[in-house]
Each structure stands twice: as C-alpha cells, then as structure tokens.
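>>> sequence unknown, structure follows:
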C-alpha cells in the first residue's frame, strides 16, 4: 500500500467498526476541519464530551462504609456493636455512593489528557486539556481503567452518546495517534497506522455485512472457531496443530446458503519469478481449507459454501472468482483511497450472492 488514505475514510471505518453509523452525518464540520487523525479524534471526543456535560455525565455506584449519625443503606451490626457506636449516637453503615468516578469516565479523562499532550492543533489540545481538568474537578480519577474494570461498566442500549465517547477514547489507546503524520491523509507505510486500520477494517466489514444482510434473513457471525476433521492423530499433534477461525461467516437458513469471508490487510496481489502479479497462494490455500475441511453430508450448506477473500487496497480494483470442487471462491478488494461516498458505497454494497 503506497497511496495515502483519506482521514474521512478512516472515520467511516471507525463508525462501522464501532457500530455507530447513525452518527455519520452529525460531525461533518469536525471531519472537514481536522488536519490529521489525532486532530480529528480530539475534535470529536471534545465535541461529544461537551455535549455529555451539558446533559450531565453518566454516574455509577461505589460501595462505601462509614460511621454516621443516621442510618444510610445497611447497618453493619458487628462494627456498630464492637465499637459501641450507639452509645455515642452513631451507627456503622454500608451503602452505595453515587459517583462520577466510573471506569468509562476515567478512560475518557485519560484519553483527553493524552490527546492534549500529542495533538498539534493548539485549539484542539486546549479543549482536551480543559475538559480533562473538568473531569478532575468532578472527582474522576486520572488512572486509566483496566479492561476488567471497563467490562464491569456496561453501556446501556439507550446510551449511544456514551458509546461514541468511549469508542473514541478507546481509539486513543489502540495505537491510533501517529503524531508524525500531517495533512488530511494517512500514509499506509506507517506501522501504527496499519495496526489501526487493520483493526477497524476487520470489524467495519463485519458490521457492514450485518447492517445490509440481516434484514434479508442472513445470520452474520464474526470470529467463529472451526475444527479440523481429524480422524486419527499422534499423541503430540494437538499441542502443535494450529486452530482455524473465520473472520466472518454468513448463513441464510431459508435458502441454505453459506458464505465464509476472510479479510486480509495486505495487497491481494503479489509477484513471482514468472509473473508480475499473482494471487497470494497462502491465503488461497487457507480459504480452501476452511471450505473443504468443513464439508459434512449432514450439513448441506457446507457442501456448496462460498468463500470470499476480501482485501483493502489503495487504488485499483479486483473482483474475480473461480469454482473449485463445488465451492465458489471470490477475490475482491475495497479501495481505501476512494472518495468518501464511493468508499462507503463499497462497504455497504458488498454482495453475498
């Protein structure tokens, strides 16, 4: 990959990957004005946080114990009797305290602080710094929460604004702030950028298929593990046998159709000693294994399952197919450098037929 990827297309990937496509048109001005990806994330996170503050940040509950003059929550009888607190008109209580120091708010504060230190745009950095200070005044800790802590802070179905806020904050810590890149495009040669786009691309494609195909009766599964049909093996084989996991699998129960999609963040074509352009054989063998090893007479869709190797590409377009032992295998690309409207059209018009 050599051509620069427009920041707007990274934004579209993010929206699909985070399942937040409903916000596509809400932040047009921020997307247009952003100089680079860190500036875009900073602008958007500041915008969302400012909006949340106007409507009150979400709160959580924290367990607390205290000696009080009146009962609050549950009485800790053992502590009360042991210290003879009632003789002094006091009681030991355990209760839940309503606080803003939640894992999601801590994540956002630490993300704002990181952006303030790394974003080149002075105005964006100032907004992030000010908002981080506001979080501190609200009692939100500056310690980044662990994955386990974030997992306990479930975001409700109706908290879409918080989902956007947390998704942007996560993006800050996903190795997605390549500060050395300027302008309104990202250079794919940068390792940090490729890591980010790879993660976004895989999730965005899966969600794009789901949005388009679930209303038509398709079931969309991502990251399903499949097994080798081993009939006999030596004692040490299973310790070294690699597993198999599909990126995306589509099933249509009514018609018995199945499609296995593998997304690869590499160029779909390479070169050999004899040809300047040739499909990558390793990926082809992998897809062939996915399809053929899962064939079972009792599972009719497995006998004619279709495979799609889907690659991002910077410029150009590939859409080829072949039939191999009853299985159609397609080779397709999505142009990451296309115009924003064309790029999104490619995502949404992926065809499972």
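Structure received. In this text the structure is predicted, and so the values were computed from the model without any measurement.
>>> from here on, contacts and neighbour counts on C-alpha atoms
Noted.
>>> show me where the stretch 151-300 of the chain has strands.
With DSSP state E, counting those that start in this stretch as the definition, the stretch 151-300 of the chain shows strands at residue ranges 185-186, 219-226, 244-252, 257-263, 269-270, 278-279.
>>> need these in JSON lines with mean neighbour count and distance to residue 315, can you?
Converted to JSON lines, the strands of the stretch 151-300 of the chain look like this (neighbours: other CA atoms under 10 Å; distance: least, CA to CA, whole Å):
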{"stretch": "strand 185-186", "mean neighbour count": "20", "distance to residue 315": "14"}
{"stretch": "strand 219-226", "mean neighbour count": "14", "distance to residue 315": "27"}
{"stretch": "strand 244-252", "mean neighbour count": "19", "distance to residue 315": "24"}
{"stretch": "strand 257-263", "mean neighbour count": "22", "distance to residue 315": "17"}
{"stretch": "strand 269-270", "mean neighbour count": "14", "distance to residue 315": "13"}
{"stretch": "strand 278-279", "mean neighbour count": "13", "distance to residue 315": "17"}
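>>> got another, please set it beside the one above:
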C-alpha cells in the first residue's frame, strides 16, 4: 500500500523546513488525489497567496539598443553597429521589473504543469488562469542550477516554499512522446529519492519537535585508525551519520533507511540487513572519545513500514542498539508520537 498523499505533503514540508508555509497553503486531499494533482493544488494555492500580496520585483540590468543615452554607454558595441549617425546607442541600464528569476521559474512551472498528462481538468483550468496574471514575465528553460541562484530575504521568503515545490515538479517532469506535453513521474517509487526525503524529514522533525537534544545534525566521524603514512587516509571512505542528536550528557545516532519493496525490515535469512547494522555499529565504535555520552551513545536503525511496528533492542558494552520502524500509512499524530517515543 502506498504512503497516503497527505503524509507525503507532511514529509516534504518537514524536509524543506516549511511547516509555517504548509499551514498557510491549505490543500484538501482525498484518497483519489494523484501526486501530480497534489503539487498542482499546492502551487495554485501558494501562487494565489503570492499574487494577493504582490509578486516580487527587483532591479534588472538590460543591455539594449535605444534612442539617445541611458545608463552606461557601450561605446565599442555602438561603434561596431554604426548606430551614432542614427542617433541610437547600445547602453546598459537597470529597470525595476517583475521579470526576475523567481517569477520566471514560477511561471515556467505553471506552464509545464498545465501541459502535464493525467492532471485533473479543473486544476489545468486554474493553472491557465494564473499564467495570464504574470504579464511581462518571460518563460525560462529551467535547470537545477537556477534554484541555487534564487535570493531570498525577509520580505520574499514565501518564495522559498514555492521554489521547493517548483524544483520537485521540475525534477520529476519529463517530456512525453507528444510535442509540448509533459508527464510526471511518481518519485515515491524511486528508492534513492525517498531515502533522501525520509532522512531529511526525520532530521528536521527532531530539530523542530523536541527540545531535549540541543544539537541535531549530520556528524562526520573519524576512523579510529593509526598509520605512519598520513596520505593513506585519503583512501578510507568518509563516515557521516544521517542524524545525530546530542546534549551535554546524552547522544543518539540514528541511521534512517528507506526500502521501497517491503516498506519494512527485510526479514529474509539474514533478518535485519547486515550492511545497515555494520554501518551503525561502526559509527558507535569510532565516535567514542572517552566522554560519558560517547561511551554510552545509543544507536537506532529506523525503517518505515506500513504494516507492523518493530521494537528490537540489543546491547553492546554500554551502547544500546535499537531497531525501530515507523508506520507512514498511519494518522500523522501517531507518526509524530512514535518519533518522539523513539528518542526517549
């Protein structure tokens, strides 16, 4: 059974650290809602909020051929084009405009989404209406590098949420066999993408929803090896935890693992996946630095499941090692309670 659409929305908003925006961008979800419809609803509702507030504008540099002189005169280009006798010049000048990167990405996403196969007809109509409200803004060929160029501040931070939505739509939209028509791929079927989402969700959930541990982070752990040849260390793989929770006296290392096929621990002959256990065990041993919290650090392997919860507990010296599962098909309140219980 797939993860409910509403829970996918929760996972994303935690992973993006955009819970406040989630409450503002209300999205009604039912069992019939497809993933592409969910993102269309989010983008439509979020764009309507943006338009009510007024879209962002900024100064943009233009270089153009004009009558007279404006801004900075581009002498060489003007002379090469033989424009002076026409009383025209090539100048670089700035203009206060809404045709900025944020708006171009948003409009281009509305455009591609409105031409996506399988999208609800009423949602398509809404997307077409919204596109007409972005006059003076140009379509753009989106690529991933553009999202890193977006500049946010206190006044336009709501764009951050919309750009997260645009990016996930872009990353999961492909051209179809019909020219000008797109198709949306279900990223929940991609184990690699879902593993990244699951990990980011768990980490940000603990950053936001608990105050027992003041530090919540990825942690780089150095191998407890000695070698006379220091250059040999470059061949050793990097150890980095998914989530480390820490305060003055306690420490927990969580390794979050997402598996698509069973959505639970793989109970074959090996029972728990051996590589997962080896990795967690290595983290615990190599992070020890003689302080009480590192010598008593707890390790947790956390898996999603939609069938049955597992709570397995083992001990190695002073380290507790736990195997936990979380049911992503359950009510969100139960998911939240389960995650809090794991770190008690």
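Good, I have the coordinates. What you are looking at is a predicted structure, and each value in this text was computed from that prediction instead of being measured.
>>> care to give me the TM-score?
Overlay of the two chains. TM-score (TM-score structural alignment, normalised by the length of structure 2): 0.81; 330 aligned residues with a CA RMSD of 3.5 Å.
>>> wait, which of the strands of the stretch 151-300 of structure 1 is closest to residue 74 of structure 1?
Each of these has some distance to residue 74 of structure 1 by CA to CA; the shortest is strand 219-226, at 44.9 Å.
>>> now the angle from the closest one to strand 244-252?
Between the direction of strand 219-226 of structure 1 and that of strand 244-252, the angle (axes from the mean of the first three to the mean of the last three CA atoms, to 10 degrees) works out to 150 degrees.
>>> Please name the residues that touch the aligned partner of residue 242 of structure 2 in structure 1.
Here residue 242 of structure 2 is matched to residue 247 in structure 1, going by TM-score structural alignment. With contact taken as CA atoms under 8 Å, 6 or more residues apart in numbering, residue 247 of structure 1 is in contact with 202, 222-224, 260-263.
>>> Please produce TSV containing the strands of the stretch 151-300 of structure 1, extended by distance to residue 59 of structure 1.
TSV is the format used below for the strands of the stretch 151-300 of structure 1 (distance: least, CA to CA, whole Å):
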stretch	distance to residue 59 of structure 1
strand 185-186	37
strand 219-226	32
strand 244-252	36
strand 257-263	39
strand 269-270	51
strand 278-279	52
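>>> Which one, of the ones you listed, ends up nearest to residue 287 of structure 1?
When the strands of the stretch 151-300 of structure 1 are ranked by distance to residue 287 of structure 1, counting by CA to CA, first place goes to strand 257-263 at 7.6 Å.
>>> I'd like the distance from the closest one to the chain centre, please.
With CA atoms, centre = their mean, to the nearest Å as the basis, the distance from the averaged C-alpha position of strand 257-263 of structure 1 to the chain average is 20 Å.
>>> Have a look at how far, on average, that strand is from structure 2.
Comparison of strand 257-263 of structure 1 with structure 2 after fitting gives an average deviation of 1.3 Å (mean CA distance after the TM-score superposition for structure 1).
>>> For that strand, which helices and strands make contact with it?
strand 244-252, helix 300-303, strand 306-313 (3 or more CA pairs under 8 Å, 6 or more residues apart in numbering; DSSP states H and E).
>>> and the second one, how far from structure 2 on average?
Just to be clear, that refers to helix 300-303 of structure 1. Compared with structure 2 after fitting, helix 300-303 of structure 1 deviates on average by 3.0 Å (mean CA distance after the TM-score superposition for structure 1).
>>> show me the contacts for the closest residue to residue 254 of structure 2 other than its chain neighbours.
Nearest residue to residue 254 of structure 2, sequence neighbours excluded (CA to CA, 6 or more residues apart in numbering): residue 300, at 4.7 Å. With contact set as CA under 8 Å, 6+ apart, residue 300 of structure 2 has these partners: 252-255, 280, 321-324.
>>> Closest to residue 175 of structure 2 out of those?
Checking these against residue 175 of structure 2 with CA to CA, the nearest one is residue 255 at 36.0 Å.
>>> Now do the same for the closest one: its match in structure 1.
Matched across to structure 1, residue 255 of structure 2 falls on residue 262, judged by TM-score structural alignment.
>>> is it true that that match touches residue 248?
Yes: in this structure, residue 262 of structure 1 sits in contact with residue 248. The criterion is CA atoms under 8 Å, and the distance is 6.6 Å.
>>> related to what we said a few turns ago, residue in structure 1 matching the residue nearest to residue 254 of structure 2?
In structure 1, the position corresponding to residue 300 of structure 2 is occupied by residue 308, as judged by TM-score structural alignment.
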